[in-house]
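Chemist: Would you be able to build a 3D model of this:
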Amino acid sequence: MLKPGSTIGILGGGQLGRMLAMAAAQLGYRCIAYAPEKDPVAGDVCADLFTNDWHDAKAMAAFAQKCDVITWEFENVPVEPLAPLTQRLAPHPRALETAQDRVLEKRFVENLGGRPAPWKAVDDRGDLMEAIERIGTPGILKTRRDGYDGKGQWRMASARDAEGFNRTGTPLVYEGLVAFEAEFSVILVRGKDGAVRYWDSPHNVHESGILARSSLPAPAVVTEQVESARALAKQVADALDYVGVLTCEFFATRQGPVFNEMAPRVHNSGHWTIEGAATSQFENHIRAICGLPLGDTATTGSAVVMENIIGKAAAKAHAFLADPDAHLHLYGKATAREGRKMGH
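Modeler: Predicted structure coming up:
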């Protein structure tokens, strides 16, 4: 068990790191963040901040020297510079390696018996035409790496769209569209002893590829498939010997749950747990990586809705406070760009 007063290192400086640091402070830990970008919002609530490049080995070593345990807040942290940090990292970086490459992720899940959408790796236009012929249209062409919130994705309505597509040199994956009835996520926390707890699965609604809201209770089409989805998510966590919060996103279909993607970290669809569950995803992640007992994940209200505040909507966000049941979280971002998550 990591004693209070110990230091937790957070790789990444966004809102997830910010909320992790706030949860850690509540448990008596101090946090430092490592984030190459200018003025990361996690830095506002951390005791120290490194704004060096990911590949700056000297800075990374100095950062690690100050930490008793290190975690991350987003999955696109380069894996190679983390090799010297492995003994202090939680989760293990193999979770990053798996989640960063959509093809590796899909093969990994299939080997566990999971069912992703029909897919094919695409390296050139010939591969794309073959994928469309085999899988059909409509479909989604995605970058194998680095995409999030709808970025790095192109809809293919027909083979004609593929004929005009020019993205040579970028590894891609083509996925057939899934006829789903709802989207949902399985959010779990796994301790160092292998114990697993689940939060209730929210119904997720995306707009323009970005999560707009997560709500509970989820409709029957989701709740009927949660047990099966949880079983796969636990297999993923166990296979990775995972420690911390893990999120797996699913499509609810008439044929059962279809795996969409995994996020080896705290997740936007779990923000409702801050006020809506006995223990939030952020606190339980800190508990897990510090070797503390996991907290109760029970939902505390009869209904919970988490709404993302995106872009310029942040300017009017304080109006939500007129509702006595509302809880406002703004992330401290200076610029409200279109599609940018400013709070919830």
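
Chemist: C-alpha only now, for contacts and for neighbours.
Modeler: Noted.

Chemist: show me where this structure has helices.
Modeler: 15-26, 57-65, 94-100, 102-111, 125-135, 159-163, 220-223, 226-239, 273-276, 281-289 (DSSP state H).

Chemist: outside of the fifth one, which residues touch it?
Modeler: Judged by CA atoms under 8 Å, 6 or more residues apart in numbering, the contacts made with helix 125-135 from elsewhere in the structure are 118-122, 139, 159, 162-163, 165-166, 168, 174-176.

Chemist: Kindly indicate the member of these with the most neighbours.
Modeler: Tyr174 (28 neighbours; other CA atoms under 10 Å).

Chemist: now it: how far from Gly136?
Modeler: Going from Tyr174 to Gly136 by CA to CA, to the nearest Å gives 10 Å.

Chemist: quick one on the thing from earlier: tell me the one of the contacts of helix 125-135 nearest Leu89?
Modeler: Ala121 (30.5 Å; CA to CA).

Chemist: Identify the residue spatially nearest to the closest one, adjacent ones excluded.
Modeler: Val173 (4.4 Å; CA to CA, 6 or more residues apart in numbering).

Chemist: Against Val189, how distant is the one you found?
Modeler: Counting by CA to CA, the gap from Val173 to Val189 is 29 Å.

Chemist: okay, these two: which has more neighbours?
Modeler: Legend: neighbour count by other CA under 10 Å for Val173 and Val189, higher for Val189 (29 against 23).

Chemist: I figured the more buried one hits Asn284, correct?
Modeler: Yes: using CA atoms under 8 Å, Val189 makes contact with Asn284 at a distance of 6.8 Å.

Chemist: hey, what's in contact with both of those two?
Modeler: Gly244, Val245, Leu294.

Chemist: Adding neighbour count and distance to Thr335, write these out as a markdown table.
Modeler: As requested, those are exported to a markdown table (neighbours: other CA atoms under 10 Å; distance: CA to CA, whole Å):
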| residue | neighbour count | distance to Thr335 |
| --- | --- | --- |
| Gly244 | 30 | 31 |
| Val245 | 30 | 29 |
| Leu294 | 21 | 36 |
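
Chemist: To compare with the earlier structure, here is another sequence to fold:
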Amino acid sequence: MSRAPLLPAVKAETTLGVLGGGQLGRMFVHAAQQMGYFTAVLDPDPSSPAGRVSHHHIQTDYLDPQGLAELARLCVAVTTEFENVPAQALAQLAATRPVAPAASAVAIAQDRAREKAHFVACGVPCAPYAVIDTAEQLAAVDEALLPGILKTARLGYDGKGQVRVKTREELNAAWAGLKQVPCVLEKMLPLASECSVIVARGADGAMVNFPVQRNLHREGILAVTEVYEGNLPAAVAEQAVAAAKSVATGLGYVGVLCVEFFVLTDGSLVVNEIAPRPHNSGHYTLDGCDLSQFDLQVRAMVGLPLVQPRLHSPSILLNLLGDLWFAPGSDEAVTPPWDQVLALPGTHLHLYGKLEAKRARKMGHLNITGATPEAVRAVALQAAALLGLEPF
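Modeler: Predicted structure coming up:
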């Protein structure tokens, strides 16, 4: 159902809220402020990246009744920056304020079993799987699902809560190692590449999408995203966009949604998972598109028009983890050679304002844009070499 747009006010502040104060919240805050909105962040961390740049920082737990009441008092609409915010917090806020995405959609994204069932209901292919909640279900697992990946049904991200298993013995041991929490076993499939699609959907059902993003992960964490015409076969790209829109429509989704896919060696496509928020693989949109994923996040939550974003430059994103600050064998943090990196044409550095570098921690990203995919790739490889990143 459509609603009147919640436009920024001139004489009285119009405030938008976000649950979560990480880098996604920070970039949302910047986009909202650029459009004239005031912002409020609810996050327990006193030095959260988003909280430090917002007009208001409510420093409470996500389920704190007083904190949620204060966020509702301040804001005309609320969103979230990460999928593991308690869905009940979103539900409480939705009693008095527009919330996008809805608690029901976030709850599905928080549970791999429900997520898989949603894919099936939408007619979107996913890897063969089995839900394991009990010892009986574990014993009944079909041997055809092995080798596979055992994933915790909840609270898994960036490769956490996942164990590769080849035999039934390894499966039994892995489930025990995961404390016998509810899990999903997915059959391992022969992968050629990975990709993702980001869509934005309004309360009126209007929907737009960014180009398909080809992704490279290392140790379960996104390392490189490449976006340009022809980065994937046209048929695969079209199928991915159609599948992502089907998933969003089936959820009755409002906001920005990322759908991640595996491209198999036979050229077929299977969906992996969804993220009910802007996504790491979409950060290139800040410099490569005429609208960023955060611009569309703001527009969707306040009911402003969603127009089809345009990729104006071939783009490559390099994720910058805290490892870059440490020489091999050293625990002393040293600033990477940003001056040398920024001397390269088409480089755009985004650091997230985190006060301490830690290994495997996302500290920022580097976007590279240029006139041709070949030129962008050449510069990206130069930047990777300067930073000590593996070539790709």
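
Chemist: Which of the shared contacts of Val189 and Asn284 of the first structure sits closest to Glu224 of the first structure?
Modeler: Out of those, the member with the shortest distance to Glu224 of the first structure (by CA to CA) is Val245, at 23.0 Å.

Chemist: Please report how far that closest one lies from Leu112 of the first structure.
Modeler: Using CA to CA, Val245 of the first structure is found at 19 Å from Leu112 of the first structure.

Chemist: Same check on Glu75 of the first structure?
Modeler: 21 Å.

Chemist: Translate Val298 of the second structure into the numbering of the first structure.
Modeler: In the first structure, Val298 of the second structure lines up with Ile286, judged by TM-score structural alignment.

Chemist: In contact with the spatially closest residue to that match that is not a sequence neighbour, which residues?
Modeler: Using CA to CA, 6+ apart and skipping the chain neighbours, the partner closest in space to Ile286 of the first structure is Ala24 (6.1 Å). The neighbours of Ala24 of the first structure, taking CA under 8 Å, 6+ apart as the test, are Arg30, Cys31, Glu283, Ile286.

Chemist: could I get the residues you listed as a markdown table with distance to Ala195 of the first structure and neighbour count?
Modeler: Output for these, formatted as a markdown table (distance: CA to CA, whole Å; neighbours: other CA atoms under 10 Å):
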| residue | distance to Ala195 of the first structure | neighbour count |
| --- | --- | --- |
| Arg30 | 25 | 21 |
| Cys31 | 25 | 29 |
| Glu283 | 16 | 24 |
| Ile286 | 15 | 25 |
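
Chemist: got the contact list for the residue nearest the centre of the second structure?
Modeler: Nearest to the centroid of the C-alpha atoms of the second structure, with distances taken as CA atoms, centre = their mean, sits His279, at 2.6 Å. His279 of the second structure is in contact with Leu24, Ile198, Leu257, Cys258, counting by CA under 8 Å, 6+ apart.

Chemist: Cross-check the contact I'm expecting between the last one and Val197.
Modeler: By that I understand Cys258 of the second structure. Yes: counting by CA under 8 Å, Cys258 of the second structure touches Val197, with 5.7 Å between them.

Chemist: Mind listing the shared neighbours of the two?
Modeler: With CA under 8 Å, 6+ apart, Cys258 of the second structure and Val197 have common neighbours Ala244.

Chemist: which residues of the stretch 201-344 of the first structure fall in strands?
Modeler: 203-207, 210-216, 244-253, 256-263, 304-307, 309-310, 341-343 (DSSP state E, counting those that start in this stretch).

Chemist: Quick one: map Ala61 of the first structure onto the second structure.
Modeler: Ala61 of the first structure maps onto Ala69 in the second structure, by TM-score structural alignment.

Chemist: do Ala131 of the first structure as well
Modeler: By TM-score structural alignment, Ala131 of the first structure lines up with Val141.

Chemist: cool, and Val243 of the first structure?
Modeler: Per TM-score structural alignment, Val243 of the first structure is aligned with Val254.

Chemist: which residues touch that match?
Modeler: Ala100, Pro101, Ala102, Ala200, Arg201, Gly202, Ala203, Ala300, Met301.

Chemist: Mind checking which of these land in strands?
Modeler: Ala200, Arg201 (DSSP state E).

Chemist: Which two among the contacts of Val254 of the second structure are spaced furthest apart?
Modeler: Ala102 and Ala200 (13.7 Å).

Chemist: separation between Val302 of the second structure and His283 of the second structure?
Modeler: On the measure of CA to CA, Val302 of the second structure and His283 of the second structure end up 21 Å apart.
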